[in-house]
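# turn this into a model:
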Amino acid sequence: ALHWDKGINLFYYQNQARVKLYKEDGENVFVTKNRDFSISVDELKDQIVSSPELFSHNVILRPIIQDTLFPNAITVGGPGEIAYFSQLKGVYKLFQRRMPMIYPRVSLTLFEKKFQKIQKGFDFTIEEIINRDLEAKSQAMTEDFEKDQFVTDFANTMKKELRHLTEEAEKKGKAIADSLKPSVRKIDFEIDKIKDKYLKKIEETQGISKNQIERLKNGITPRLKPQERVFNYFYFMNFHGPSLLSEIMKQVDITDFSHQVLFYE
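Presented below is the predicted three-dimensional model:
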């Protein structure tokens, strides 16, 4: 069931605190939630005129007061603001105010060069990055590294052939076998060395790959949110300078209400 809040759309400052006023049932009186303060309708009207600083508007009245003090022809807003404003037409009509035109703001991701390199290196699509669909590909890459048996199989095959060579040499005579042993030991050592280097490099590459993917995610979808919800323009301007604004104005289409990606070099 719906619960109707009987509070009015104004806050009252009482003892340096902002408190909400509620309509008392069957009475022309407003009270605070804990009922430690009450005021009649007439007293409320008088105080609004004589001491307006004791009152502040709530979220419903904010647009009305804002557009009364600073009339707007157009209000540019995001999806949440537009959904909210769309419910206020009757409120504007009640206060005999003209409602401004509501225009969707541009939705944008700034795709910097450092992230473009990572994206191309891993062959991620823009959609996969924006929609946070990298986990499956990242996991598959990790599994590929872990399943890499080539060097292990190679080392085992080489050592097996060395043992076979030693066995054949022993059949020809102890002197021949003994003459080969120093070289066999060196080759065996080098095979292990090659294997260790290979596996170490694989491990390093895997670590670098994970770090790069994390950088990409943190830069394009920080905190698993759209970039524009976390970083504002000034964050990027500190890195790229004021010329970034002209590039945004050049590339961004304000009539395109779909999400746009700006590739910035």
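# can we go C-alpha only for contacts and neighbour counts from here?
Will do.
# residues touching residue 47, list them.
The neighbourhood of residue 47, defined by C-alpha atoms under 8 Å, 6 or more residues apart in numbering, consists of residue 54.
# buried residues in the host helix or strand of it?
Element membership of residue 47 [criterion: DSSP states H and E] is helix 41-50. Buried residues in helix 41-50, counted by 16 or more other C-alpha atoms under 10 Å: residue 44.
# what does stretch 213-220 give?
213, 215-217, 219-220.
# residue 127: neighbouring residues, count only.
By other C-alpha atoms under 10 Å, the residues close to residue 127 number 10.
# another sequence for comparison is provided below:
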Amino acid sequence: MPSDCIPFRKTNYFSSFICDYLDEKPELKEFYHRFPKLDNFEDQILEKQQSFSKEHRKVLQKSLVAQYEGVTISTNTQENLNSLTGENTFTVTTGHQLNLFTGPLYFLYKIVSTINLSNILKERYPDYDFVPVYWMATEDHDFDEINYFNFKGKKIQWNRSDGGAVGVFDTEGLDKVFEIFSSELGAGRNAERLKTLFQEAYLKHQKLSDATRYIANELFGEYGLVIIDGDDKDLKRLFVPYVQRELEAQVSYHNVLPKAEKLAAKGYKVQVNPREINMFYLSEGLRERIIEKEGSYYVNDTDITWSKSEIIKELQDSPERFSPNVMMRPLYQEVILPNLCYIGGGGELAYWLELNDYFDSVEVPFPMLLLRNSVLMQTEKQAKKIERLTVSNVELFLKQHELINRKVRQISDIDINFNPQREHLKEQFAGMYELAEQTDNTFRNAVKAQEIKQLKGLDMLEKRLLKAQCLKLSDQVSRLTSIQNELFPNYSLQERTTNFSEMYLEYGEELIPELIKHLNPLKGEFIVLTK
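Coordinates of the predicted model:
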């Protein structure tokens, strides 16, 4: 696949906050620990090595082996699982919701970024081992965010009642989804492979978490990916001291809120605001916030209450019932994993960048934060259409009206740029202003008003001429909008809407290896791939 790279800022799809972070703007330095450069990983390794205990490694490895029971895994994944007890083994982690059939394409890009960074680190630091980890967000309860995927402009949706953590949802009803999806796929080798993958995942596993693990393992197992479910009693027991401090002293709130206020003061949008207690309570069909009032603790919208001593006892006896929210999940991850770097999207990194003071306060090393790879995939046929239209890859990312106006101006046999006329008009009015200086302000104001009126008239004429040329060149405009709509469905990035199954139909078994080959997570640019 030929590839091209575009700076994230030039795509106009990434916030100034993330672009400033990538540019290492000095005003953001206080919001992270180490920037994700290859040379900086040595210090990160040493810091994590000193803080991560052998006991945590043993618990982690034992829990993961139990989670993988009954799952067929590759030699590389087995070796990575075995290596986690060694003090020279570290992880690179990404996380994602349990979206139906992986959801948008960037699910793939997150994991490929994680795998490739692990390989880059192994080459640079051969005395250490690096394990790529996919953290399944099994405790999320936003079912409406994950119960569908888009396929060729259609929404394939799973309808069922929701409530509680999604990881334990049964897969009932997904046979109906399979029938719909199967009919849309059609025939062919790649289509049959997708059908089998869906069937094996969702029709032969009883829980959504198990189905998601199956898919991720099938797609990435040969690269040694380790998949972790944080909804695990033994892993959560390691987190008990931090949860207790949260319940008793609201540590995250007191450390994150000032950091969020600093971000806001610098003009950046705050991604997530902390609650006073950033924990949920889990039970069957329930995941609700824990609230403290005057020394008593409550589960929101329920009759469950505790005194302070009672909730601490509940935590000690049943740690699996306590679930971190978005503010505390990063800490939970870093407590139970020997992790060096978290790889996520722009929105994820934005809330992670609120957390480093919180990590310092509980004496847990803050990981490096790396923006995942972003990709636009186009077929060779699409690339030829783009070439014939003389559109650059950078221009493809323009808003559609901006792209149309720019190309019409370029290909029109009439000059649609009225700037020379504007300059001529301004020169004429310059003489009028000299005359006005010899009279009074009322005349000068009249001259100014007339200049503005005539310049606006030129603007209007230019717009009308441009519109007329757009109609005259409607064939070129139609082909231009058609190809952009193909690559940017619903005027959004392809990776945020399109499901991987569309690409798999086109590329088949080459899809993942080609992504592995071309995605460099440390390059820091948007990638355009063509086949």
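# so the helix holding residue 47 of structure 1 corresponds to what in structure 2?
Aligned by TM-score structural alignment, helix 41-50 of structure 1 corresponds to residues 308-317 of structure 2.
# for the buried residues of stretch 213-220 of structure 1, which one is nearest residue 96 of structure 1?
residue 220 (44.0 Å; C-alpha to C-alpha).
# about what we covered before: the match of helix 41-50 of structure 1: average distance to aligned residues in structure 1?
Its matched residues in structure 1 lie on average 1.0 Å from stretch 308-317 of structure 2 after superposition (mean C-alpha distance after the TM-score superposition for structure 1).
# so what corresponds to residue 127 of structure 1 in structure 2?
By TM-score structural alignment, residue 127 of structure 1 lines up with residue 394.
# and its match, how far is that from residue 19 of structure 2?
Distance, residue 394 of structure 2 to residue 19 of structure 2, using C-alpha to C-alpha, to the nearest Å: 16 Å.
# same question, residue 118 of structure 2
24 Å.
# pick out whichever of these two has more residues nearby.
residue 118 (23 against 18).
# that one - nearest residue in space that isn't next to it in sequence?
residue 130 (5.2 Å; C-alpha to C-alpha, 6 or more residues apart in numbering).
# contacting residues for the one you found?
Residue 130 of structure 2 neighbours (C-alpha under 8 Å, 6+ apart): 89-92, 118-119, 121-122.
# closest to residue 491 of structure 2 among those residues?
Checking the contacts of residue 130 of structure 2 against residue 491 of structure 2 with C-alpha to C-alpha, the nearest one is residue 92 at 32.4 Å.
# run through the neighbouring helices and strands of the helix or strand encompassing that closest one.
Following DSSP H and E, the helix or strand that holds residue 92 of structure 2 is strand 89-96. Helices and strands touching strand 89-96 of structure 2, by 3 or more C-alpha pairs under 8 Å, 6 or more residues apart in numbering; DSSP states H and E, are helix 106-124, strand 129-136, strand 339-344.
# for residue 209 of structure 2, which of these is the nearest?
Per C-alpha to C-alpha, nearest to residue 209 of structure 2 of these: strand 129-136, 7.6 Å.
# next secondary structure element downstream of the closest one?
strand 148-151.
# that following strand maps to which residues in structure 1?
Going by TM-score structural alignment: strand 148-151 of structure 2 matches no residues.
# on that earlier part again, now the buried residues of stretch 213-220 of structure 1 as JSON lines including secondary structure?
Shown next, in JSON lines, are these (DSSP: H, G, I helix; E, B strand; the rest coil):
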{"residue": "213", "secondary structure": "helix"}
{"residue": "215", "secondary structure": "helix"}
{"residue": "216", "secondary structure": "helix"}
{"residue": "217", "secondary structure": "helix"}
{"residue": "219", "secondary structure": "helix"}
{"residue": "220", "secondary structure": "helix"}
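# for the helices and strands packed on strand 89-96 of structure 2, give me TSV that also has distance to residue 189 of structure 2.
Listed next are those as TSV, based on distance: least, C-alpha to C-alpha, whole Å:
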stretch	distance to residue 189 of structure 2
helix 106-124	21
strand 129-136	28
strand 339-344	33
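# gap between residue 254 of structure 2 and residue 245 of structure 2?
12 Å.
# so stretch 21-40 of structure 2 matches what in structure 1?
By TM-score structural alignment, stretch 21-40 of structure 2 lines up with nothing in structure 1.
# what about the helices in the stretch 251-400 of structure 2?
In the stretch 251-400 of structure 2, the helices defined using DSSP state H, counting those that start in this stretch lie at 251-265, 308-317, 329-336, 346-352, 356-361, 380-388, 393-396, 400-411.
# OK, contacts around residue 228 of structure 1?
Residues near residue 228 of structure 1 by C-alpha under 8 Å, 6+ apart: 107-109.
# run a quick neighbour tally on residue 197 of structure 1.
Residue 197 of structure 1, neighbours per other C-alpha under 10 Å, totals 11.
# just the closest of the contacts of residue 130 of structure 2 to residue 449 of structure 2, please.
Among the contacts of residue 130 of structure 2, residue 92 lies closest to residue 449 of structure 2 (C-alpha to C-alpha), at 62.6 Å.
# so the closest one touches residue 114, yeah?
Yes: contact criterion C-alpha atoms under 8 Å: residue 92 of structure 2 and residue 114 qualify, at 6.1 Å.
# looking at those two, which has the bigger crowd around it?
Shown here are residue 92 of structure 2 and residue 114; by other C-alpha under 10 Å, residue 114 has more neighbours (29 against 26).
# so the more buried one touches residue 343, yeah?
Yes: proximity of residue 114 of structure 2 to residue 343 meets the contact threshold set by C-alpha under 8 Å, at 6.7 Å.
# who touches both of these two?
92-94.
# count the neighbours of the residue mapped onto residue 113 of structure 1 from structure 2 for me.
Structural alignment (TM-score structural alignment) places residue 113 of structure 1 against residue 380 in structure 2. Neighbours of residue 380 of structure 2 under the rule other C-alpha under 10 Å: 14.
# now the one 4 residues further on
Around residue 384 of structure 2 there are 12 other residues, counting by other C-alpha under 10 Å.
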